[in-house]
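Participant: sequence isn't available, so here's the structure alone:
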């Protein structure tokens, strides 16, 4: 892709350019490496009281337990998991951790999960053998609630992230200042979420809250940031053959209001799977406001349809438009930022998807999206601020 990486703020134009840049400007890159390999120790029974994994493993925060309620389980899978720590499942390589995971199940409704490890290389870089000069520690307590005609679950969590790679950070300071700051990133993230499902005569209603606060150091700067999400949904009893599910919500990740002070206020998303919350992955939860609506349909047991509409804005116009999913190689930061040009309107995105189960192991997926760029995008791409993204994939599980 000789012209897929533009100079200046325009940067990499699509995922092809990202793979090209991450693999030493190679058009054909391949590598065999160990994705997962660990020892697991656990007690007896279907849900053992204690379990321990040690080695190279995938870890996804928010998936500590699987609720019996189908709506609650879907919300955890699609709207809680992967926000801050994930396996970057959309890319060809993905992410693993070299470390330990311990789980303690205190009866059927309570769970303690602890994890510590170092992220591996990978994501877009095909050589996933090595580790990174970064480490993460995670702890969470998950508790389900007995609710009349419904279900509920809450989780309290804490994450400590330490990154001592000597790379230029992505933030809104001038480049010369950032190039002189190779101080460590040490960030603590504390918060939780609550999910609630209510069965009524009008249908099934759901509510979701997720929120975190961050404190620590961002190189030479003090780090103070936060993020939250508020969402609700309704599965009406009408049209039972189509099983409609209407959802909407708002999520917010703080931005930095002053690049000249001693505080870094941009929410840091750590090591997520960005596409779980940005299906057209040209943005993430950093310095972002996302108001969205969603419609899901299941006209057949093997067919799932979904459409979403997103209105995206920068939380702070003096900060950057961020994208990416965190550290994946020693020589690049993992998150990228483009200047907003004094604007706050990022884009409006409409997308649709269809998944068809071809059997127990195979799934056919189709995705189409269109983005109409706002002032931020237009200031960087004046010749055309709209974008389109689509793919057809066949997934086979061994």
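Facilitator: Nice, thanks for sending it over. The structure displayed is predicted, hence computed values, not measured ones. Numbers count the residues shown, from 1 in each chain.

Participant: contacts and neighbour counts: CA atoms only from here.
Facilitator: Noted.

Participant: just the helices in this protein please.
Facilitator: Here the chain has its helices, by DSSP state H, at 15-22, 70-75, 175-179, 375-380.

Participant: out of those helices, flag the one nearest residue 139.
Facilitator: Of all the helices of the chain, helix 70-75 sits nearest to residue 139, with 20.4 Å by C-alpha to C-alpha.

Participant: return the most buried member of the helices of the chain.
Facilitator: Per residue and on average, the most neighbours among the helices of the chain fall to helix 375-380, with a mean of 20 (mean count of other C-alpha atoms under 10 Å).

Participant: just checking, what packs against it?
Facilitator: Helix 375-380 sits against strand 345-357, with contacts defined as 3 or more C-alpha pairs under 8 Å, 6 or more residues apart in numbering; DSSP states H and E.

Participant: let's see it at 10 Å
Facilitator: Using 3 or more C-alpha pairs under 10 Å, 6 or more residues apart in numbering; DSSP states H and E as the contact test, the elements touching helix 375-380 are strand 320-324, strand 335-339, strand 345-357.

Participant: here comes the other one, which I'd like you to weigh against the first:
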């Protein structure tokens, strides 16, 4: 599903961005399939203007009105809202050793619920306006390259798991859709996204890549004011990635070590400790160590792929010692010479939970700053205290059309813990992850979703998604209803 490749909706109306969308559509017929906005400045210096416009309508049916101790709260759970993200970037390249990029972003939201639950409510609680608009610097960095080395600094995007880019088409899809951004990502599914202030450095060859980074994340995600850094959070890491090619064949591998620090003074940390009254202030220092391996084999009339990943986590969680883990195993088979190239995949993804809130060890795997939507496309859960057993089918009946269908059986690993959702810190005030009590139950939901991506011309993509969740005992104990629905329709124009 194509999103804004140039990256990756306060009071106001969406009229201006929607006008840009219509203007962009009217020029598509005359647009060059490449980039009509690039120019040579002389010698080896090139300048390119990059534009991305995403307009999305979202429909939410969030299981029913929430209930606490069998008391049903009067909250809006069935609603729709609109979001628009417009990005304008200017990229400068010189002789392949200098890359500079500056990007402006304007985000508009309209029709948010002012007393709701679910996705729209997350945007509202950060700014408390039904209609919101914000403009900010999304990216602004310089990157230097020389003889395989690179150094970058400034405001930029980052995706864990993408170090050592795959060249094989199937491996690239697995890397982007099944590995990347599980722990660190740009959160670009939301209408604001997330950036990182800091720098990276590294060295790469055709066979491997070693790199390091140090960042302070920006506000964003469900807080559309993305201009400011989040004081109190720092994240750094080193990775070693193996690339597919002549030496390793159709194989990807990675080892990674991430360090995460959060000492924001005003947030209430979400976990199962249940201190009353809730204590303000985060004291989190975590080390996350792990890696992944992926391989593709020729098998019969198609290709067989296997994926393994795992992470261990240790350090300090408030007054407790952190001891947690996460892992995944997936298997797929694609018939490459059959109409629509059907690709069937299945697997399990699991993050540990905390089985005893009263001991000295915190056992919930903490997901850092991910883009959780990639793996939870009806995002009422993430991989913290979660087990996700899934099957999926991917079809490409036409070069311009991709279809995907998923089924997920969702449960928690520790019934004494919470059900967690969202993608980490969005600002100084809110912790970033949500927690819902299990009430001693283990079964969360059975989830189905289908997605369609249609790209009629080079610069236009239309995406649609619908998901239905059959809520199980945890959902039934927290909401007046059991079933939930979520869907969206969006257009993406990019140059």
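Facilitator: Ah, there it is. All figures in this text were calculated on a predicted structure; none of them were measured in a lab.

Participant: would you pull the TM-score for this pair?
Facilitator: Here the TM-score for the pair of chains, by TM-score structural alignment, normalised by the length of the first structure, is 0.93; 388 aligned residues with a C-alpha RMSD of 2.0 Å.

Participant: picking up where we left off before, so which of the helices and strands packed on helix 375-380 of the first structure gets nearest residue 43 of the first structure?
Facilitator: strand 345-357 (34.5 Å).

Participant: which residue numbers in the second structure go with the closest one?
Facilitator: The aligned range for strand 345-357 of the first structure in the second structure is 443-455, by TM-score structural alignment.

Participant: neighbours of residue 470 of the second structure, how many?
Facilitator: Look at residue 470 of the second structure: counted by other C-alpha atoms under 10 Å, it has 17 neighbours.

Participant: brain fart, residue 375 of the second structure
Facilitator: 18.

Participant: same thing with residue 34 of the first structure?
Facilitator: Neighbourhood size, residue 34 of the first structure [other C-alpha under 10 Å]: 12.

Participant: which one in the second structure is aligned with it?
Facilitator: Taking TM-score structural alignment, the alignment pairs residue 34 of the first structure with residue 137 from the second structure.

Participant: in space, what's closest to residue 292 of the first structure - neighbours in sequence excluded?
Facilitator: residue 310 (4.4 Å; C-alpha to C-alpha, 6 or more residues apart in numbering).

Participant: if we can go back for a sec, show me the contacts for the spatially closest residue to the match of residue 34 of the first structure that is not a sequence neighbour.
Facilitator: Take residue 137 of the second structure and drop its neighbours on the chain: the residue closest to it by C-alpha to C-alpha, 6+ apart is residue 104, 4.8 Å away. Neighbour list for residue 104 of the second structure: 7, 51, 86-90, 135-140 [criterion: C-alpha atoms under 10 Å, 6 or more residues apart in numbering].

Participant: change it to 6 Å
Facilitator: Residues counted as contacts of residue 104 of the second structure (C-alpha atoms under 6 Å, 6 or more residues apart in numbering) are 87-88, 136-138.

Participant: do residue 390 of the first structure as well
Facilitator: Taking C-alpha under 6 Å, 6+ apart, we find residue 390 of the first structure in contact with 367-368.

Participant: list the residues that contact the aligned residue in the first structure for residue 294 of the second structure.
Facilitator: Alignment note (TM-score structural alignment): residue 294 of the second structure maps to residue 195 of the first structure. Residue 195 of the first structure is in contact with 152-153, 207-208, counting by C-alpha under 6 Å, 6+ apart.

Participant: which single one of those is nearest to residue 217 of the first structure?
Facilitator: Minimum distance to residue 217 of the first structure across these is 30.0 Å, recorded for residue 208 (C-alpha to C-alpha).

Participant: my read is that the closest one contacts residue 231, right?
Facilitator: Yes: in terms of C-alpha atoms under 6 Å, residue 208 of the first structure counts as a neighbour of residue 231; the distance is 5.0 Å.

Participant: the two: who's more crowded?
Facilitator: Neighbours per residue, other C-alpha under 10 Å: of residue 208 of the first structure and residue 231, the larger number sits with residue 208, 23 against 19.

Participant: comparing the helices and strands packed on helix 375-380 of the first structure, which comes out most buried?
Facilitator: Highest mean neighbour count among those (mean count of other C-alpha under 10 Å): strand 320-324, a mean of 25.

Participant: circling back to that earlier point, tell me which two of the contacts of residue 195 of the first structure sit farthest apart.
Facilitator: Largest separation among the contacts of residue 195 of the first structure by C-alpha to C-alpha: 153 and 207, giving 10.9 Å.

Participant: got the contacts of residue 195 of the first structure as a markdown table, with distance to residue 244 of the first structure columns?
Facilitator: Below are the contacts of residue 195 of the first structure laid out as a markdown table (distance: C-alpha to C-alpha, whole Å):
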| residue | distance to residue 244 of the first structure |
| --- | --- |
| 152 | 21 |
| 153 | 23 |
| 207 | 16 |
| 208 | 18 |
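
Participant: among these, which recur in the second structure?
Facilitator: Compared against the second structure with both residues aligned by TM-score structural alignment, their matches' C-alpha atoms under 6 Å, these retain 152-153, 207-208.
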